[in-house]
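A.B. asks: fold the following, please.
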Amino acid sequence: MRDEAIRKVVIVGGGTAGWMTAAGISRVVGELPGLEIELVESEEIGTVGVGEATIPQICLYNAMLGFDEAEFVRETHATYKLGIEFVDWTRIGHRYVHPFGFYGIDMGGIQFHHHWLKARMLGDRTPLDAYSLSCVAGQAGKFAHPRPDQPNSPLSKIGYAFQFDAALYARYLRKLAERWGVKRTEGRIVDVVKDGTSGHVTAVVLADGRRVEGELFVDSSGFRGLLIDGAMGAGFEDWSSWLPCDRALAVPCESSGDRLPITRATARPAGWQWRIPLQHRTGNGYVYSSAHVSDDEAAATLLANLDGAPLAEPRPLRFKAGHRREAWKGNVVSLGLAGGFLEPLESTSIHLVQSGIARLMTLWPTKAFDPVEIARFNAETAQEYVDIRDFLILHYTATERDDTPFWDYCRTLTPPEGLAYKLDMFRRNGRIFREHEELFTETSWLSVMAGQGIEPQGYHPVADLFPDAETLDRLRHIREVVAQTAAAMPEHEGFLRRIGCDLTPLRRAS
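C.D. replies: Predicted structure coming up:
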């Protein structure tokens, strides 16, 4: 082993981010000779633990760790997820689904949605949701795994993710990480020791006087950013003018028995409410702007819109939208909430941890901590935050709502340059371009732009190579195939029971 090889990694903070990092590092580089991985966490300090919905990329992370999917679903009380339903975002009474997967099939060498746009101009107002198996199946409570062996079926390209108990997920990852050699140290950090010459962190000091020394430190300490901000002063890029929600209340409630494989986001007067059905309970929360509603009013709104009796008191969270200006500074890498926060509207919080781990693995350092590689990590991280930010802003600014001061503020936002360009391209002739391998695909952008009522002025000219009647007939046939395929899929709850899940709901203690 080279003398400059990293021999000791210290992860500060547990929870989902910390244990995802511990499991990921131990799985990928844990067998490097002499490498030690130690995670420091304190039971005195709670974790946020509300990131319960994911996107399909989580399947790649789980596969990397070698998960048995059925065991993982059972252990985390997970349900499957085919998309996100948005209620009252465009206008009150309107809803649409952002699906995982695709719409229809491309025809004539152009994207399917251009044929759908042509049909709309011919008077066919069928919603885009009808052409997505994920939308139709999800709303019908159906689920099945993709079938790549059936290339002509909509099932061949269906995508899925999970909704799970974040605390149970962290516990599951901890069990694996410790099996793979990660050492867990219980203790509250009271001081950080830095090298006077390099400025690098050399150790953290615990309340009982113990020192935990390391060479590479991963900060997963949550919003406070104990190392990346407190010790390294990485700075923060504040996006609250574009994303004004700065607080959330989270509360679990008794399950109503409606375990649709869909996360729901319902617009409220000063923000939005999430609903995440798990096997044993339903997760809920209200993300809101404190400038537009009081905490008490927000709590009343949340509690008045639950499926069942609350299982706890609403838990408050305060945050600011944005990210660290340097996600990696010196020998400290920030992951999870320590690195930044973008509200969970599109279930990206866990993905940002996952992509940060992958980026760190790609740029795994030596003790030299090459500044060129660190700059690459920071540039890619910042760009990913920008891409997600713009997608989130789209939900707020592309709305007809002007019924409250909050929605009037959002509707009249001046969008960032990248989002403004995407909106202009789509409004002209329905063009959608995915830039630099950004997280959200053309399907995702189409889903939200169309779902929020943006009407292009035209469509790709090649769509006119099909006669009008043929276009309408082809679309009708696609709708029928999607509906028939969804009808033949297993019930989601039956699928869960077949893999051994216990769907007994939690009940509030009397």
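A.B. asks: every contact and neighbour count from this point should use C-alpha atoms.
C.D. replies: Noted.
A.B. asks: tell me, which helix in the chain spans the most residues?
C.D. replies: helix 371-397 (DSSP state H).
A.B. asks: could you also give me the structure for this second sequence? I'd like to compare it with the first:
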Amino acid sequence: MAAAALSRFLPATSRVTLVESDDIGTVGVGEATIPQIRLFNSSLGVEEGAFLATTQGTIKLGIEFVGWTGPDSRYTHAFGAIGRGLGLLPFHHYWLRQQTGSLWDYSVAAAAAKAGRFAPDPGRPELPTGLTWAYQFDAGLYAGLLRGQAEARRVTRVEGEVATVTRDPLSGDVTALVLNDGRQIAGDFFIDCSGFRGLLVGEAMGVPFDDWSRWLPCDRALAVPSEAIRPILPLTRATARTAGWQWRIPLRHRTGNGLVFCSAYLNEDAATAELLRGLDAPALAEPRLLRFTTGRRTDAWAGNCVALGLASGFLEPLESTSLHLVQSGIARLLQFWPGERIAPADRDAFNRETAREWASIRDFLVLHYHANARAEPFWQACRAVPLPDQLAAKLDLFRAHGRIVREGDELFTEVGWLQVMLGQGVLPASYHPLADAPSAEDLASFLDAQRRHVSAVVGRMPSHEQFLRTETRDLS
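C.D. replies: Below you'll find the model as predicted:
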């Protein structure tokens, strides 16, 4: 992703070298995304139909959360809008006043996902649908697509493993990478994409790691592919289990599955058995174990080196933010791209913005663990953990009168927070008093019109699988 983006946006006088080794495996579980991936693809000129065909991709309209507040509980964190606001207030205050039907009856994405339907539909200017979407795809195939783009734009790919890192004795900046066969790759600026190891920023430059496992205690993941399931629903599923949660990501040629769990409450053998029991189709391989610690490097940019992806930190894939954090890191790097000399002010601003983004996403994930109603010891312990201050304040604000304040440019919108809080049983004592302005009859008519609008939009959509066949018919 970094090489493709840099080759697209840096001046032609810049030279980009990508060092990687086919002998080093990838994590390869980042198959579900959020809608911002469409902006990244568009910026690189990647057309949607070709992308879906090349990566065996499917559409994602949200994440279905199963079992988080009890065995039969179920809700969706759907993308896009839910209802339309009225006057000064967002929609949910009017719904809270009357609570006619489910909140998700007013979401085109949630209704389409439930019906297994999809097609782009902006609606009319005066009556938009609020529909947006992301993708589920084979991450390895996506990497191959981007590699082809990068090499076509004159990125030099060097096959080899980095053995040591050479640094300037005075400034501490990285000057070259020494490969295991003795070759040296010199450069002015380095991007560390070496995964959990953090070869440059962590091992060579010694940037500390801020451990967040007190809030997000899961430290293991098992990943396994299974046979494709039919019909292919346009959503990712996250099911709460004994000491963690299980993902299901439907692709066209297979299904991605995994179990994120806490080893203090569940051993690896029991976790493997739980994962395999929860599959909806036969496994295609043996489960693969990943060990991790949730948290981030205190600085993503140190000296003349920026860490991206797992080299910069790890937040579990509960809300499919892993690839987005790579994407936002690249966008931020381009925003602060250095000139001939690196300005400390630019580097500091980059690190401040990175820290804010990671903390806001962390708090959103912590909400899922905190607001649970399960009986297992792991989940009881999660409820008892003291919350980060900003998350505690956000929950207090919502519980009072249903108010949600988005802090700056944090990733998750008010509608995202609303769905997870209500879906997991965080209920406000009341609603905004201005929502009492419409009469009961006018409010009922307002809500009914919005439900009918959602039904009409979804009703004119083809099935998700029909859309995929049509969209990629001439490209597969």
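A.B. asks: overall similarity of the pair, as a TM-score.
C.D. replies: After superposition, the two chains reach a TM-score of 0.98 (TM-score structural alignment, normalised by the length of structure 2), with 476 aligned residues with a CA RMSD of 1.4 Å.
A.B. asks: rewinding a little: can you pull the buried residues of the longest helix of structure 1?
C.D. replies: Within helix 371-397 of structure 1, the residues scored as buried using 16 or more other CA atoms under 10 Å are 373-374, 377-378, 381-382, 384-397.
A.B. asks: before we move on, what about stretch 451-460 of structure 1?
C.D. replies: 451-452, 454-456, 458-460.
A.B. asks: what's the answer for stretch 435-454 of structure 2, then?
C.D. replies: 435, 443, 446-447, 450-451, 453-454.
A.B. asks: structure 1: matching residues for that one?
C.D. replies: Here stretch 435-454 of structure 2 aligns to structure 1 at residues 463-482, judged by TM-score structural alignment.
A.B. asks: run through who's touching the matching stretch.
C.D. replies: Residues from elsewhere that reach stretch 463-482 of structure 1 (CA atoms under 8 Å, 6 or more residues apart in numbering): 104, 108, 110, 114-116, 118-119, 122, 124, 130-133, 136, 154.
A.B. asks: can you check stretch 208-221 of structure 2 too?
C.D. replies: Residues contacting stretch 208-221 of structure 2 (CA under 8 Å, 6+ apart): 202, 244, 258-263, 289-299, 313, 365-366, 369, 382, 385, 387.
A.B. asks: give me that answer again for 7 Å
C.D. replies: Identification of contacts with stretch 208-221 of structure 2 by CA atoms under 7 Å, 6 or more residues apart in numbering yields 244, 258-263, 289-298, 366, 385.
A.B. asks: structure 1: matching residues for that stretch?
C.D. replies: Counting by TM-score structural alignment, stretch 208-221 of structure 2 corresponds to 235-248 in structure 1.
A.B. asks: kindly report the same for stretch 26-34 of structure 2.
C.D. replies: By TM-score structural alignment, stretch 26-34 of structure 2 lines up with residues 47-55 in structure 1.
A.B. asks: do the same with stretch 408-424 of structure 2
C.D. replies: Against structure 1, stretch 408-424 of structure 2 falls on residues 436-452 (TM-score structural alignment).
A.B. asks: what do we get in structure 1 for residue 163 of structure 2?
C.D. replies: In structure 1, residue 163 of structure 2 lands on residue 190 (TM-score structural alignment).
A.B. asks: the helix or strand hosting that match: which residues count as buried?
C.D. replies: Secondary structure from DSSP states H and E places residue 190 of structure 1 in strand 189-194. For strand 189-194 of structure 1, the neighbour count (16+ other CA under 10 Å) marks 189, 191-193 as buried.
A.B. asks: burial count for the residue mapped onto residue 188 of structure 2 from structure 1?
C.D. replies: Aligned against structure 1 by TM-score structural alignment, residue 188 of structure 2 finds its counterpart in residue 215. The tally of other residues near residue 215 of structure 1 (other CA atoms under 10 Å) stands at 18.
A.B. asks: which residues sit in contact with residue 215 of structure 1?
C.D. replies: Per CA under 7 Å, 6+ apart, neighbours of residue 215 of structure 1: 6, 8-9, 202, 331.
A.B. asks: tell me the two of these that are most distant?
C.D. replies: Largest separation among those by CA to CA: 6 and 202, giving 12.8 Å.
A.B. asks: tell me which of these two has more neighbours.
C.D. replies: Shown here are residue 6 of structure 1 and residue 202; by other CA under 10 Å, residue 6 has more neighbours (22 against 19).
A.B. asks: and the residue positioned nearest the centre of structure 1, how far from residue 244 of structure 1?
C.D. replies: Nearest to the geometric centre of structure 1 sits residue 348, at 1.9 Å (CA atoms, centre = their mean). To residue 244 of structure 1, residue 348 of structure 1 is 18 Å away according to CA to CA, to the nearest Å.
A.B. asks: how about residue 312 of structure 1?
C.D. replies: 27 Å.
A.B. asks: between those two, which one's more packed in?
C.D. replies: residue 244 (21 against 12).
A.B. asks: any chance of the contacts of residue 215 of structure 1 in CSV, with distance to residue 437 of structure 1 too?
C.D. replies: As requested, these are exported to CSV (distance: CA to CA, whole Å):
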residue, distance to residue 437 of structure 1
6, 30
8, 33
9, 30
202, 36
331, 28
